[in-house]
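Trainee: Below is the sequence, then the predicted model.
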Amino acid sequence: MARKKARESYIESELIYAYARTGRLADLEEFISGPNHADIQKIGDRCFEDKMFNAAKLLYNNVSNFARLAITLVHLKEFQGAVDSARKANSTRTWKEVCFACVDAGEFRLAQMCGLHIVVHADELEDLINYYQDRGHFDELISLLEAALGLERAHMGMFTELAILYSKYKPAKMREHLELFWSRVNIPKVLRAAEHAHLWSELVFLYDKYEEYDNAALTMMQHPTEAWREGHFKDIITKVANMELYYKAIQFYLDFKPLLLNDLLLVLAPRMDHTRAVAFFTKAGHLQLVKAYLRSVQSLNNKAVNEALNSLLIDEEDYQGLRTSIDAFDNFDTIALAQQLEKHELTEFRRIAAYLYKGNNRWKQSVELCKKDALYADAMEYASESRQPEVAEELLDWFLERNNFECFSACLYQCYDLLKPDVVIELAWRHNIMDFAMPFLIQVRL
């Protein structure tokens, strides 16, 4: 009646509210579809606050307020319609409200559709993840983020949070995810998650990509069963900044993989202190185990390496190898080695001792050793090389004392330029062996 006399806005608005209040939705819909001056938006809000959602739905739809319409449809449990309205509203806040409502209602397919519009906003991602996690919907949350990775607006936070979720709930999938997207995750954040979840293999992978080689090597050594891989470890250990890790790695291989130790040492050799390494293995009693390494670095002519390898060759009674070693690499204590060898039970090693004394110009000691072992040819050779007449004369006397006239004659030939003719004639005459001395005397130029 009032409307017929005055078409005021407030009158028509109150009429709409009355229709809503009395449940005459058909009359309400008919009224708002025609010309009117009512404040439909305001009445829609009143209806919403009074929980008259069906009326609010008609009113919001009439004024195309899709954001409020979406929320109204949520209250009416019309989730598909709510998603469609949210799409028209295209508001992040609306998407969140509809999404959370779908999660609470167990409509995860629709929730995912909404979530895809939320996760692309980095500042909204945490709220979404917490909402799912607080309600225990871990698999659905992971599915949502997996679907979102292919979006054009995918950002680092999505890849990072998915990696963290994998570390908590699906550790078997984390490695594959990291291998594909390691460059797109926040590595420090994922590192903490992997460490907290005790995913040592993944932790090493991330340390490697983050160029934290020292931590990667330490993690491998601390958790070898899960994290250690031979090729990967050798690649990482060469890049570490702290050289002390070299020696930790050596101890680790001694304890864990001793048969692969030489392979590791060959990789470490370019930067390693070989003197310290030899001292380490000597103290541990494992020099024999690293013989291949010692041979590979002997070309550096390091004193400690030479002495260690020579010691091994003596223990193995490899006199030929020892002779080759001391001829090729001279940086070792020759006198100490000679003194050690002159007491050796094998003749060939005592022979090497004589050879070493000769190299240090200790001619008398060298010749004396040869005499003891009846190494006549060596004795004559060393006497000749000494360039000392008294050494040669002593050797002649020694041969004569033993009636070894053939060696006497050979020594005259070997030491020809060191011996005086009168001395030779006197010795030959006294022992009645002029025939043995005659080849020497014939060549003497008086």
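Mentor: Thanks, I have it. Residues are numbered from 1 along each chain as shown.

Trainee: contacts, neighbours, all on C-alpha from now
Mentor: Will do.

Trainee: so R3 touches S9, yeah?
Mentor: No - R3 lies out of contact with S9 (C-alpha atoms under 8 Å); the separation is 9.5 Å.

Trainee: More neighbours: which of the two?
Mentor: Remark: of R3 and S9, S9 carries more neighbours, 15 against 12, as counted by other C-alpha atoms under 10 Å.

Trainee: For A249, list the residues it contacts.
Mentor: M221 (C-alpha atoms under 8 Å, 6 or more residues apart in numbering).

Trainee: tell me which element it is part of?
Mentor: If you go by DSSP states H and E, A249 is part of helix 244-256.

Trainee: just how off-centre is that helix within its chain?
Mentor: Taking C-alpha atoms, centre = their mean, to the nearest Å, the mean C-alpha location of helix 244-256 is offset from the chain mean by 13 Å.

Trainee: now the helices: where do they sit in the stretch 1-150 of the chain?
Mentor: Ranges of helices in the stretch 1-150 of the chain, per DSSP state H, counting those that start in this stretch, are 2-5, 9-22, 25-33, 40-49, 53-62, 66-75, 79-89, 92-105, 108-118, 122-134, 138-148.

Trainee: and here's the other structure:
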Amino acid sequence: MPNVANLPNVGDRLYDEALYEAAKIIFAFISNWAKLASTLVKLNQFQGAVDAARKANSAKTWKEVCFACVDAEEFRLAQICGLNIIVQAGHLRLVKPYMVAVQSNNVSAVNEALNEIYVEEEDYDRLRESIDLHDNFDQIGLAQKIEKHELLEMRRVAAYIYKKAGRWKQSIALSKKDNLYKDAMETASQSGDRELAEELLVYFIEQGKKECFASCLFVCYDLVRPDVALELAWMNNMIDFAFPYLLQNMYAQLLPLALPAPPMPGMGGPGMGGGFAAPPPPPPMGGMGMGMGMGMPPMPQFGMPPMGSY
């Protein structure tokens, strides 16, 4: 029958006869990832070999690709392979100092391995530092993993990851759930989303958090519309808590009106013919005994000079 063949045997024969390009096609078609990784190593396609080894998820395949990458001086790829070998052996913590030293390369496997260690150790400070400095990892996957962690600070890191990833609603929802209202306000402000900010105001009203309502008005000052703030405050008997925000808003609107208006073009400028120059000072008076033109010295300041003795 046509189109019928024992593809695994065909792939093995092609591999044994060094027909690696053809063998690669066969092994990829039948999803034999271990054989595909070996074939790609023979073709010096080391990145593809690492990807195939990841799908094979076999310690033997990882070792084969790792040694081949070292021989080819592909040390970054060899590092990825080595980490997976250690993970499978359960000795990840033994190489933690090494991973910390090389994390500046921002390799995904290193970042994820270290983040996993920090989660297990509940070292939320180190975890947050790692997230800030090295972003090459599955951010959403990590957030989903720790958003239900029993430790509050770990859940707070999950909300922080969602915020960094632009998932504002999920971040605010986590912060509200843990009563981290300041974090929720800051997230709403950074989102630049007016609807999110006003929804948070409504949430504080529903929870009876009057002080949080007042704080949110200032943290999200640029997002909240004055008419919405006034309406919410009036309908829920919170005018006193909205009054500082309303005063600030009124001041911001009236300040431009209090400033002097700039001169209009062509009015008051030199050489434009439209201004009124100040009149020159009057000439000195030339009356009896007072003028300088009568041979008299000028009168000193502050009255007459002292009279001489007789």
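Mentor: All right, it came through fine. All figures in this text were calculated on a predicted structure; none of them were measured in a lab.

Trainee: returning to that earlier point: check the helices of the stretch 1-150 of the first structure for me and report the most buried one.
Mentor: Counting by mean count of other C-alpha atoms under 10 Å, helix 66-75 has the highest mean neighbour count of those, with a mean of 24.

Trainee: matching residues in the second structure for it?
Mentor: Per TM-score structural alignment, helix 66-75 of the first structure has no counterpart in the second structure.

Trainee: Give me the packing partners of that helix, helices and strands only.
Mentor: Applying 3 or more C-alpha pairs under 8 Å, 6 or more residues apart in numbering; DSSP states H and E, one finds that helix 66-75 of the first structure makes contact with helix 53-62, helix 79-89, helix 92-105.

Trainee: Please tabulate those helices in a markdown table and include distance to E368 of the first structure as additional columns.
Mentor: Formatted as a markdown table, those follow (distance: least, C-alpha to C-alpha, whole Å):
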| stretch | distance to E368 of the first structure |
| --- | --- |
| helix 53-62 | 119 |
| helix 79-89 | 106 |
| helix 92-105 | 100 |
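
Trainee: nearest to S386 of the first structure, of those helices?
Mentor: helix 92-105 (100.2 Å; C-alpha to C-alpha).

Trainee: outside of the closest one, which residues touch it?
Mentor: Outside helix 92-105 of the first structure, the residues touching it (C-alpha under 8 Å, 6+ apart) are 67, 70-71, 74, 79, 82-83, 86-87, 108, 110-112, 114-115, 117-118, 128, 131-132.

Trainee: for stretch 237-244 of the second structure, same thing?
Mentor: The contact list for stretch 237-244 of the second structure (C-alpha under 8 Å, 6+ apart) reads K210, E211, F213, A214, L217, A229, L230, L232, A233.

Trainee: what about stretch 80-97 of the first structure, start to end distance?
Mentor: Distance across stretch 80-97 of the first structure, first residue to last, is 14 Å (C-alpha to C-alpha, to the nearest Å).

Trainee: Please name the nearest non-neighbouring residue to C370 of the first structure.
Mentor: Spatial nearest neighbour of C370 of the first structure, chain neighbours left out: A379 (5.3 Å); criterion: C-alpha to C-alpha, 6 or more residues apart in numbering.

Trainee: In terms of helices and strands, where is the aligned residue in the second structure for A336 of the first structure?
Mentor: Aligned by TM-score structural alignment, A336 of the first structure pairs with G141 of the second structure. For G141 of the second structure, the enclosing helix or strand under DSSP H and E is helix 139-146.

Trainee: compared with the first structure, how much does that helix deviate?
Mentor: Superposed on the first structure, helix 139-146 of the second structure shows a mean distance to its aligned partners of 0.7 Å (mean C-alpha distance after the TM-score superposition for the first structure).

Trainee: Show me what counts as buried in that helix.
Mentor: Q139, L142, A143, I146 (16 or more other C-alpha atoms under 10 Å).

Trainee: contacting residues around that helix?
Mentor: With C-alpha under 8 Å, 6+ apart as the test, helix 139-146 of the second structure has contacts from V119, M154, R155, V157, A158, A159, I161, Y162, A165.

Trainee: Identify the residue nearest the equivalent of the fifth one over in the first structure in space, chain neighbours excluded?
Mentor: Aligning on TM-score structural alignment places A158 of the second structure opposite A353 in the first structure. Leaving aside its chain neighbours, A353 of the first structure sits nearest to A338 (4.3 Å; criterion: C-alpha to C-alpha, 6+ apart).

Trainee: Distance check, D51 of the second structure against M154 of the second structure.
Mentor: D51 of the second structure sits at a distance of 31 Å from M154 of the second structure (criterion: C-alpha to C-alpha).

Trainee: my bad, R128 of the second structure
Mentor: For R128 of the second structure, the distance to M154 of the second structure equals 9 Å [C-alpha to C-alpha].

Trainee: higher neighbour count, the two?
Mentor: Taking other C-alpha under 10 Å, R128 of the second structure and M154 do not tie; M154 has more neighbours (22 against 19).

Trainee: So what touches the helix or strand that contains that one?
Mentor: Per DSSP H and E: M154 of the second structure is located in helix 152-164. The contact list for helix 152-164 of the second structure, computed with C-alpha under 8 Å, 6+ apart, reads 119, 122, 124, 128, 131, 139-140, 142-144, 146-149, 168, 170-172, 174-175, 178, 187.

Trainee: And that helix, what's buried?
Mentor: Applying 16+ other C-alpha under 10 Å to helix 152-164 of the second structure flags E153, M154, R155, R156, V157, A158, A159, Y160, I161, Y162, K163, K164 as buried.

Trainee: and that helix, how far from the first structure on average?
Mentor: Relative to the first structure, helix 152-164 of the second structure is 0.7 Å off (mean C-alpha distance after the TM-score superposition for the first structure).

Trainee: ok, then the element right after that helix?
Mentor: From helix 152-164 of the second structure, the next helix or strand downstream (DSSP H and E) is helix 168-177.

Trainee: quick check: that next one aligns to which part of the first structure?
Mentor: Residue span in the first structure matched to helix 168-177 of the second structure, by TM-score structural alignment: 363-372.

Trainee: same thing with stretch 97-117 of the second structure?
Mentor: Aligning stretch 97-117 of the second structure against the first structure (TM-score structural alignment) gives residues 292-312.

Trainee: Go through the matching stretch and flag the buried ones.
Mentor: If you call a residue buried by 16+ other C-alpha under 10 Å, then stretch 292-312 of the first structure has these buried ones: 292-294, 297-298, 302-312.
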